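Peer 1: the sequence isn't on hand, but the structure is:
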């Protein structure tokens, strides 16, 4: 392409082609900002604290046993068959473990952190595709600075990995709708990603992308787009991906048992959950809590999407809103509910809020004045929340964690300062810089939690520290057992197989058997059996883990 005397790019007609160059430069800058933000929020100090029960040590144990047994199809926990989850997340932990020399805190959490970073970049791409670049940027920053996202991107659990594959499939299915000429290959890619999502957490990995996309297509009465989604070759690829593991699993454990596990862990868990049971309105408070602080602006983000000046983006907002509603309804009807289940709707919610921020922060944009008026109520709520947290959090912290009081004050003051600065910018500079102030203040608050609060809580929990003391006192030739609470953490950090003792009767029966044996038991369970302990049982270690006291008992000889 020719250049003028100043070296500027020219098109074939000689006009200066600066718009495209500026757009590419802006995208590169956005990606750099988002990558640095993601690394700071998701990766910084990732392995600096212990694996916290219940999920983290259990998942790390499953991955470590997979490595030790060299069995990547049939999972185990404490040398017992483990059927709660499919294997993909544990494969990922093992992959990072190979790179790092073993399964530790870093290896266990890196799959979630990497998934969070990739989901952040995908949210940017989707927001830019639905609207424009600034909406993608602010939507991605909203996603990255939501409480639930930062927590799960730094947690050794499957939720962020599942969300990445769900989001990737949603992006491709949306692309098949907006670019039908590329639909066959794009849809095939989506079905492969849905297969990987299924290998991460079961058939929900298939249902969630379809729930996110199909309602909008049906509302638009685009039945041709719906038919394109169910491409036979795409479905075949999904079956190939999922059966590559499930077929081996079924062959190893028996087809009837494999189907029973599939039904039990998915259908029965949905219609009659055995834990985390909550009422149908659970997510009416749980979503705002997890999406904080941006839940303060979420209603006005929806209002922005349906504003008259956004009429040319009506399909985009319909897609985002139906995505959110479909997933909320699906999980609200489930008997078992947890806040992490609805993480796959966070990208859609983030883009809606990002659109409000982008319009309010652009003084010369069409509809910018109306968007700034819509931003004022969220700013008032933001300032009020910051003030409440700046006063209330230190007060609550002093009651139980006095050392956290200054940290709590900084968190509240950061949000308060960001809200006030943004309000001033909206009033005096037409909103320019206001969205960035909000995002920076939320990011600072979260980094303060990661850098200052988490280490203090970890010291209070004292899981690894006490486990190392227990390990040093265990008799290598003696049997070892623990009661249920934190069992997986004790097994992971002591490196010893532990027999599970979940009732007082089993505790007493274990201690009454002949031979040397050790038992790690919490104070509450020990009180239940202390009067009936067999002769020869002595306490060799006592320590505090969080608010609970633990005792290591030894039975050195037969009674």
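Peer 2: The structure has been received and is ready for your questions. Please read all numbers here as calculations on a predicted model, not as lab measurements.
Peer 1: going by C-alpha atoms from here, please, whenever you check contacts or count neighbours.
Peer 2: Fine.
Peer 1: now the residue nearest the centre of the chain: closest residue in space that isn't a chain neighbour?
Peer 2: The residue lying closest to the centre of the chain (CA atoms, centre = their mean) is residue 152, at 3.0 Å. Distances taken as CA to CA, 6 or more residues apart in numbering put residue 160 closest to residue 152, at 6.2 Å, once the chain neighbours are dropped.
Peer 1: isn't that neighbour up against residue 109?
Peer 2: No - in this structure residue 160 lies outside contact range of residue 109 using CA atoms under 8 Å: 10.4 Å.
Peer 1: spit out the residues that contact the two alike.
Peer 2: residue 153 (CA atoms under 8 Å, 6 or more residues apart in numbering).
Peer 1: of the two, who's got more company?
Peer 2: Between residue 160 and residue 109, counted using other CA atoms under 10 Å, residue 160 has the larger neighbour count: 31 against 28.
Peer 1: which ones are touching that one?
Peer 2: By CA under 8 Å, 6+ apart, the contact set of residue 160 is 112, 115, 116, 149, 152, 153, 343.
Peer 1: tell me which of those residues is nearest to residue 94?
Peer 2: residue 112 (13.1 Å; CA to CA).
Peer 1: so the closest one is in which element?
Peer 2: Using DSSP states H and E, residue 112 falls within helix 105-130.
Peer 1: which helices and strands does the host helix or strand of residue 28 pack with?
Peer 2: Using DSSP H and E, the element containing residue 28 is helix 18-38. Helix 18-38 is packed against helix 105-130, helix 133-144, with contacts defined by 3 or more CA pairs under 8 Å, 6 or more residues apart in numbering; DSSP states H and E.
Peer 1: can you add distance to residue 207 and give the contacts of residue 160 back as TSV?
Peer 2: Output for those, formatted as TSV (distance: CA to CA, whole Å):
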residue	distance to residue 207
112	21
115	20
116	21
149	21
152	21
153	22
343	14
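Peer 1: remind me, longest helix of this protein?
Peer 2: In the chain, ranked by residue count with DSSP state H as the criterion, the top helix is helix 368-400.
Peer 1: helix or strand next in line after the strand or helix carrying residue 172, which one?
Peer 2: Element membership for residue 172 (DSSP H and E) is helix 159-178. Next along the chain after helix 159-178, taking DSSP H and E as the criterion, comes helix 183-201.
Peer 1: second structure follows, compare the two:
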């Protein structure tokens, strides 16, 4: 263990004058890791549409940006969308302009975020411990189940994770050599861009605090990552924080300044409400007084022990190594570890918790665990745990597939009840059988490979199967494509369609423009406005709505169409299905 720590600086490969960086051992290792990341995370891109809960919302906002040309004020349907800043939607719109396909564009920011996060983690581990440990760290991060799953989703969190990791990376690089002051300011810049992606992007600024605490707790002689760091840091201590904060504000101002200028110039009530909510209601107020996702303070402990596998299998060796080895009291170990703990603590203090909130802590935790993990991978005990975890995943897939394919009707019936009657799941059962069999074959048949590589090969097969087969099979029901195709078949080419209590995927998949009555408008007000809209052209206008919001006003006997889609009973109806007492009711403003 101590040898790994001491070898870090010596193993930092300098590119020879007659070689390009990609021709070196370090460069080849990085390219191989990035290629594997592209395969695992990028598989399936272009084979499915956005899925709830969040993907359709962001894609709809990005599509509206492209259609309207308004990139300062994100819009969901007919109302402004003030829940999140626009950077993620900007990226989706940019990739659409490049690719011309929303099926490609909506996932590409997540893929690039995965590549950036894995690459930055690899580079820090390489500089700290050498290329062998760096490969171990990169693979551990890539195949942590929570990380892989999130990076294959088109949500804001992958981009935020990449930006927070980039900010932390820059601060650690500056701590390694404070004379490289550009990294100090880049750290603030990435934190600022993180803020206008999602408010918690500012958490990258926890790394300077972590480095300072690590220096206080470290052994004498190991308080900085470079011998002259203390002298260089003191030389610029008085001015670098104020200048860094100016860089942070400049990065935030990329969007906030033109947005506020437009609000001041045009002064519309909608824009004023948007600016007030996005700058106040969706930041500190949402953290301190959330409205949903309530969980106990210890919630994230369960998330890490369950979703951060197989990384967390190394914990017994981490505890054992850290109890005996003095290497722990070094900044290169303590700073990433303290950063991860501070991120988890920050989110634990809020009443609202979701599993993906703490993912920005994962890359730094992998970096802190990396030298122990490199040693544990050669221990029989850890190898058995790793084989057991992946083996259980493979065996579970095989048994579920066999049970469903050979006659367990409850599995398919439950899927049909939730997703609709038109989907066929036989390919899903065949996939699970093939996946389980092939994964077990890789784990116990590829004896020439080391156990970790067998496990990662099996996990690669698992994610490829899920991405290339399972997601396309489930896409029609999950994305609402089948629902909107059914709706289109019940309407004429000139018929008009409106929606009550809409879901973003409905608008995305529609074959025509859909009238909505405001996402945040109360459901009863939306229905009353929809009825008034139907009166304007009773023979050409129809409404699509979730049964639970309209059944008190709509007669089931006069429906144009009724179907189940993505756990919703959807009704398509015209004015003739509205009960008399609702037709005559006064329309709210």
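Peer 2: Ah, there it is. In this text the structure is predicted, and so the values were computed from the model without any measurement.
Peer 1: returning to what we had before: what's the separation between the counterpart of the residue nearest to the centre of the first structure in the second structure and residue 117 of the second structure?
Peer 2: In the second structure, residue 152 of the first structure lines up with residue 150, judged by TM-score structural alignment. For residue 150 of the second structure, the distance to residue 117 of the second structure equals 12 Å [CA to CA, to the nearest Å].
Peer 1: in the longest helix along the second structure, what counts as buried?
Peer 2: Using DSSP H to define each element, the second structure has its longest helix at helix 229-266. Buried positions in helix 229-266 of the second structure, judged by neighbour count with 16 or more other CA atoms under 10 Å: 229-230, 232-233, 244, 246-253, 255-256, 259-260, 262-263.
Peer 1: ok so, going back, how much distance is there from the helix holding residue 112 of the first structure to the middle of the chain?
Peer 2: Chain-centre distance of helix 105-130 of the first structure: 10 Å, with CA atoms, centre = their mean, to the nearest Å.
Peer 1: where in the second structure does that helix align, residue-wise?
Peer 2: The aligned range for helix 105-130 of the first structure is 103-128, by TM-score structural alignment.
Peer 1: quick revisit: who touches the helix holding residue 28 of the first structure?
Peer 2: Applying CA under 8 Å, 6+ apart, the set of residues contacting helix 18-38 of the first structure from outside is 8, 9, 116, 117, 120, 121, 133, 137, 140, 141, 144.
Peer 1: between those, which is nearest residue 513 of the first structure?
Peer 2: After measuring the contacts of helix 18-38 of the first structure against residue 513 of the first structure - CA to CA - the closest member comes out as residue 116, at 49.1 Å.
Peer 1: and for the closest one, the neighbour number?
Peer 2: Neighbour count for residue 116 of the first structure, taken as other CA under 10 Å: 29.
Peer 1: still touching in the second structure? Go through the contacts of residue 160 of the first structure.
Peer 2: Among these, the ones still in contact in the second structure (both residues aligned by TM-score structural alignment, their matches' CA atoms under 8 Å) are 112, 115, 116, 152, 153.
Peer 1: got CSV for these, with distance to residue 101 of the first structure too?
Peer 2: Output for those, formatted as CSV (distance: CA to CA, whole Å):
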residue, distance to residue 101 of the first structure
112, 19
115, 21
116, 23
152, 24
153, 22
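Peer 1: nearest to residue 434 of the first structure among these?
Peer 2: Distances from residue 434 of the first structure to those, taken by CA to CA, are shortest for residue 116, at 25.3 Å.
Peer 1: can you name the residues that contact that closest one?
Peer 2: 38, 42, 149, 153, 160, 161, 164.
Peer 1: follow-up on the earlier one: are any of the contacts of residue 160 of the first structure buried, and which?
Peer 2: 112, 115, 116, 149, 152, 153, 343.
Peer 1: and the fourth one, how close does it get to residue 452 of the first structure?
Peer 2: For residue 149 of the first structure, the distance to residue 452 of the first structure (CA to CA) stands at 19 Å.
Peer 1: and residue 155 of the second structure, how many neighbours does it have?
Peer 2: Applying other CA under 10 Å, we find 24 residues neighbouring residue 155 of the second structure.
Peer 1: you'd agree it is up against residue 110?
Peer 2: Yes - counting by CA under 8 Å, residue 155 of the second structure touches residue 110, with 7.5 Å between them.
Peer 1: related to what we said a few turns ago, same list (the contacts of residue 116 of the first structure) but as TSV, adding distance to residue 504 of the first structure.
Peer 2: Converted to TSV, these look like this (distance: CA to CA, whole Å):
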residue	distance to residue 504 of the first structure
38	47
42	42
149	40
153	38
160	38
161	39
164	43
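Peer 1: show me what contacts the residue mapped onto residue 514 of the second structure from the first structure?
Peer 2: Under the alignment by TM-score structural alignment, residue 514 of the second structure pairs with residue 497 in the first structure. For residue 497 of the first structure, the contacting residues are 78, 480, 481, 491, by CA under 8 Å, 6+ apart.
Peer 1: picking that back up, ok, and for the following helix or strand past the longest helix of the second structure, which residues are buried?
Peer 2: Once helix 229-266 of the second structure ends, the next helix or strand along the chain (criterion: DSSP H and E) is helix 269-276. For helix 269-276 of the second structure, a neighbour-count test (16+ other CA under 10 Å) marks 271, 274, 275 as buried.
Peer 1: check stretch 180-200 of the first structure too.
Peer 2: Residues of stretch 180-200 of the first structure classed as buried: 183-184, 186-200 (neighbour count, 16+ other CA under 10 Å).
Peer 1: what does stretch 553-561 of the second structure give?
Peer 2: Buried residues in stretch 553-561 of the second structure, counted by 16+ other CA under 10 Å: 553, 554, 556, 559, 560, 561.
Peer 1: closest one of these to residue 473 of the second structure?
Peer 2: Nearest to residue 473 of the second structure among these: residue 561, at 24.2 Å, using CA to CA.
Peer 1: quick one: the closest one from residue 193 of the second structure, how far?
Peer 2: Taking CA to CA, one finds residue 561 of the second structure at 46 Å from residue 193 of the second structure.
Peer 1: tell me how many other residues crowd residue 379 of the second structure.
Peer 2: 12.
Peer 1: try residue 86 of the first structure
Peer 2: Neighbours of residue 86 of the first structure using other CA under 10 Å come to 24.
Peer 1: and residue 319 of the second structure, by the same measure?
Peer 2: Look at residue 319 of the second structure: counted by other CA under 10 Å, it has 11 neighbours.
Peer 1: residue 516 of the first structure too?
Peer 2: Other residues near residue 516 of the first structure come to 16 when the count uses other CA under 10 Å.
Peer 1: OK, contacts around it?
Peer 2: 477, 478, 479, 554, 555, 556, 557, 558.
Peer 1: hmm, try it at 6 Å
Peer 2: 478, 555, 556, 557 (CA atoms under 6 Å, 6 or more residues apart in numbering).
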